[in-house]
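Asker: Predicted coordinates and the sequence they were generated for:
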Amino acid sequence: MQRKGDQKMAVIEHPVPYEYDGGTFEGMLVFNDSVTEQRPAIFMQPDWLGVCSHTTGMAAEAAETDYVVLLADMFGKNYGGMDKSNQELGKIARSNRADIDFILGCGKVADDALTAEADRLGLIDISRKGAVGYCMGGGYLLEQIRNGSDFQGTVVIHVTLPITVAPNRQNRISGRFLAIHGSDDIVTPKPLIDALEAEMSAHGVDWQVMMFGDAPHGFCVHDANDNLQRYDEKLCKQTYRLMRDFFSDIF
């Protein structure tokens, strides 16, 4: 268990190992230990970097003192995403995204292992559970909720590849849904979000989309500044306020 910050108000990163299909994975519980009462659990599918200092930082930003974040590992222990090029990251992430059985299988093992450990430590009120996914992780998370994952609310932030790779599977989405996106996102342009909205309506989901005008992809990705994505501090803060308002209506 790793402590970051001062002793009175520290972010804890607690590793949780698990195995899937012969592979070794290591997710992370991320929470602030200044809070003693049990909090809602938020299952998190990170972006294509996997579990690393970048995404544990995003998890801490999402958690603050309100939630315990269950950060999933979908790429394997010691993946080293921060040392890979965008081309390599994209190739691996798209390969995973195309494998629906892997997404559902590994995603469930991650959720079960992280939830069990957080419950064992007495950190969470297991009756209050949501999920958040960033970029490619948002696409993974969408497949999980289509398969019936029991999150009471799901948020995807600048989602990548939101349309299902298994259109013939029964759609079992339950719970509420919020997508936060940028109108100038070239990774996931608006027609794909329109299709996602149509899917949600067709299945009777209580859904919302917040579209930030003129915003690019990756506005919550710190240090992002290239032709694909760009961090925006103001929009990122607005995003987390929207996320908290969304979950506060549910929990």
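Answerer: Sure thing, it's come through.
Asker: alpha carbons only for contacts and neighbour counts from here, please
Answerer: OK.
Asker: Run through the residues that contact the residue nearest in space to the middle of the chain.
Answerer: The C-alpha lying nearest the average C-alpha coordinate of the chain belongs to G133 (Cα atoms, centre = their mean; 2.2 Å). Neighbour list for G133: 44-47, 139-141, 155-157, 159 [criterion: Cα atoms under 8 Å, 6 or more residues apart in numbering].
Asker: Could you single out the nearest of the residues you listed to R97?
Answerer: Y140 (6.6 Å; Cα to Cα).
Asker: Just the ones of the contacts of G133 in strands?
Answerer: 44-45, 155-157 (DSSP state E).
Asker: Let's have the contacts of G133 in JSON lines, adding distance to I12.
Answerer: As requested, those are exported to JSON lines (distance: Cα to Cα, whole Å):
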{"residue": "M44", "distance to I12": "16"}
{"residue": "Q45", "distance to I12": "18"}
{"residue": "P46", "distance to I12": "18"}
{"residue": "D47", "distance to I12": "20"}
{"residue": "G139", "distance to I12": "27"}
{"residue": "Y140", "distance to I12": "25"}
{"residue": "L141", "distance to I12": "24"}
{"residue": "V155", "distance to I12": "23"}
{"residue": "V156", "distance to I12": "24"}
{"residue": "I157", "distance to I12": "24"}
{"residue": "V159", "distance to I12": "27"}
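Asker: D47 is in contact with Y134, correct?
Answerer: Yes - using Cα atoms under 8 Å, Y134 is in contact with D47, at 5.2 Å.
Asker: returning to that earlier point: shouldn't the residue nearest to the centre of the chain be within a strand?
Answerer: Yes - under DSSP: H, G, I helix; E, B strand; the rest coil, G133 sits within a strand.
Asker: Report the separation between it and F177.
Answerer: Remark: distance between G133 and F177 (Cα to Cα, to the nearest Å) = 11 Å.
Asker: hey, what's in contact with both of those two?
Answerer: V155.
Asker: still on that earlier bit, out of the contacts of G133, who's nearest I103?
Answerer: Y140 (6.2 Å).
Asker: Contact partners for the closest one?
Answerer: Y140 touches 45, 97, 103, 133, counting by Cα under 8 Å, 6+ apart.
Asker: One more to weigh against that first structure:
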Amino acid sequence: MGIKQLSTIVLLFSTIYMQAQLQAVAYSDANQKLEGFLATPTKPNAKKAGVVILHAWMGISDHEKETAEELAKLGYYSFVADVYGQGNKPANTEEAGKLAGFYKGDFTSYQNRIQLAIDQLVKAGANADEIAVIGYCFGGTGAIEAARGGLKVKGVVSFHGGLGKDGNRLAKPIAAKVLALHGADDPYVPAKEVAAFEDEMRSSKADWQLNVYANAVHAFTHKDAGSDNSKGAAYNEKADKRSWEAMKIFFNELF
């Protein structure tokens, strides 16, 4: 191998590393300390678009961080939001259920935590007029809440997220475009909830899409969820890849 070829390879790997590098970011909500993770693209897209990533119910994991790295490679400023705050990471599913349940019930607090993450993304260099929010599971619910709350975002993407809301909440106009990516056999988001979501989107005059993936249950993008659909949550490679491509097409339309 010649010196020129070696230099090219080193440059290529250096570029990939720089695109994928995450930076911890300290911020706060009043007295609650938060810690998110920023991935800054070496070559931002033309509009300097940014994406907030909302974690699943167990808190920030490698899954959300890897998503930020992949989005940075695509040219997006990416920020993994800390919804729970430092010192509040659940130790087990019982604690996770209580925390996620709190924010699902107190949706204004959830929307506020999302807004704080958007602020950090803009502070890092993203265009305030070119923002999207995506989320996984509990975070997918949060992405929909960003649209419901009228946050200044162009679009939201829910990966296997909860789609329902309290029936007493009135459907308000939704300006952000909505993409919901749903497992056809997800036991945690039954057909009744999906139908209610569709009715809500129509009532809200939203520009919305619902993609349903065959043989997929909850958490179909999480490789650590196993492969046993009977447990209600399992990884599905086809659904994972197809939903990622659907998000990319959606972003191309948005930005």
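Answerer: Happy to help now that I have it. Here the structure is a predicted model, which is why all the values come from computation and not from measurement.
Asker: on that earlier part again, list only buried entries from the ones in strands among the contacts of G133 of structure 1.
Answerer: When these are checked for burial by 16 or more other Cα atoms under 10 Å, the buried set is 44-45, 155-157.
Asker: Of those residues, which is the nearest to A215 of structure 1?
Answerer: Nearest to A215 of structure 1 among these, counting by Cα to Cα, is I157 at 12.2 Å.
Asker: Relative to P41 of structure 2, how far out is the counterpart of Q7 of structure 1 in structure 2?
Answerer: Under the alignment (TM-score structural alignment), Q7 of structure 1 pairs with S14 of structure 2. S14 of structure 2 is 13 Å from P41 of structure 2, where distance means Cα to Cα.
Asker: And those two? Which one has more around it.
Answerer: Higher neighbour count among S14 of structure 2 and P41: P41, with 26 against 12, using other Cα atoms under 10 Å.
Asker: hmm, back to that, in JSON lines, list the buried ones among the ones in strands among the contacts of G133 of structure 1 along with distance to V69 of structure 1.
Answerer: What follows is these, written out as JSON lines (distance: Cα to Cα, whole Å):
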{"residue": "M44", "distance to V69 of structure 1": "6"}
{"residue": "Q45", "distance to V69 of structure 1": "10"}
{"residue": "V155", "distance to V69 of structure 1": "13"}
{"residue": "V156", "distance to V69 of structure 1": "15"}
{"residue": "I157", "distance to V69 of structure 1": "15"}
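Asker: Walking through the stretch 1-150 of structure 1, point out its strands one by one.
Answerer: Using DSSP state E, counting those that start in this stretch, the strands found in the stretch 1-150 of structure 1 span residues 2-5, 10-20, 23-32, 39-45, 68-71, 124-134.
Asker: Among the ones you listed, show me which one is buried the most.
Answerer: The highest mean neighbour count among the strands of the stretch 1-150 of structure 1, using mean count of other Cα atoms under 10 Å, belongs to strand 68-71: a mean of 31.
Asker: Which stretch of structure 2 is that strand matched to in the alignment?
Answerer: Strand 68-71 of structure 1 maps onto residues 77-80 of structure 2, going by TM-score structural alignment.
Asker: Once aligned, what mean separation remains between the matching stretch and structure 1?
Answerer: Compared with structure 1 after fitting, stretch 77-80 of structure 2 has a mean deviation of 1.6 Å; criterion: mean Cα distance after the TM-score superposition for structure 1.
Asker: returning to what we had before: distance to T55 of structure 1 added to the strands of the stretch 1-150 of structure 1, as TSV?
Answerer: Output for the strands of the stretch 1-150 of structure 1, formatted as TSV (distance: least, Cα to Cα, whole Å):
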stretch	distance to T55 of structure 1
strand 2-5	14
strand 10-20	11
strand 23-32	10
strand 39-45	10
strand 68-71	8
strand 124-134	10
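Asker: among those strands, which is nearest G90 of structure 1?
Answerer: strand 124-134 (14.2 Å).
Asker: Pull the distance from the closest one to the chain's centre.
Answerer: 10 Å (Cα atoms, centre = their mean, to the nearest Å).
Asker: Neighbours of S61 of structure 2, how many?
Answerer: As a measure of burial, S61 of structure 2 has 11 neighbours, counting by other Cα under 10 Å.
Asker: Sorry, wrong one. I was asking about G90 of structure 1.
Answerer: Count around G90 of structure 1 with other Cα under 10 Å applied: 15.
Asker: mind listing what whatever residue of structure 2 lines up with I92 of structure 1 touches?
Answerer: In structure 2, the residue paired with I92 of structure 1 is L99, using TM-score structural alignment. The neighbours of L99 of structure 2, taking Cα under 8 Å, 6+ apart as the test, are 57, 84, 90.
Asker: Tell me the spacing between the nearest residue to A146 of structure 2 once chain neighbours are set aside and A184 of structure 2.
Answerer: Spatially, and ignoring its direct neighbours in sequence, A146 of structure 2 is nearest to Q111 (5.9 Å; Cα to Cα, 6 or more residues apart in numbering). Distance of Q111 of structure 2 to A184 of structure 2, given as Cα to Cα: 27 Å.
Asker: for G142 of structure 2, same thing?
Answerer: Taking Cα to Cα, one finds G142 of structure 2 at 20 Å from A184 of structure 2.
Asker: just Q209 of structure 2 next, same as before
Answerer: Counting by Cα to Cα, the gap from Q209 of structure 2 to A184 of structure 2 is 15 Å.
Asker: Helices of structure 1, start to end?
Answerer: For structure 1, the helices defined by DSSP state H cover 53-63, 86-98, 100-120, 136-146, 190-202, 233-250.
Asker: closest one to I173 of structure 1 among those helices?
Answerer: By Cα to Cα (comparing all of those), the closest turns out to be helix 136-146, at 4.7 Å.
Asker: Give me the range in structure 2 that the closest one lines up against.
Answerer: Under TM-score structural alignment, the match for helix 136-146 of structure 1 is residues 138-148.
Asker: average distance between the matching stretch and structure 1?
Answerer: Mean for stretch 138-148 of structure 2 is 1.6 Å (mean Cα distance after the TM-score superposition for structure 1).
Asker: Now the counterpart of G204 of structure 1 in structure 2. Nearest residue, chain neighbours left out?
Answerer: In structure 2, G204 of structure 1 lines up with K205, judged by TM-score structural alignment. Of all residues not flanking K205 of structure 2 in the chain, P173 sits nearest, at 6.0 Å (Cα to Cα, 6+ apart).
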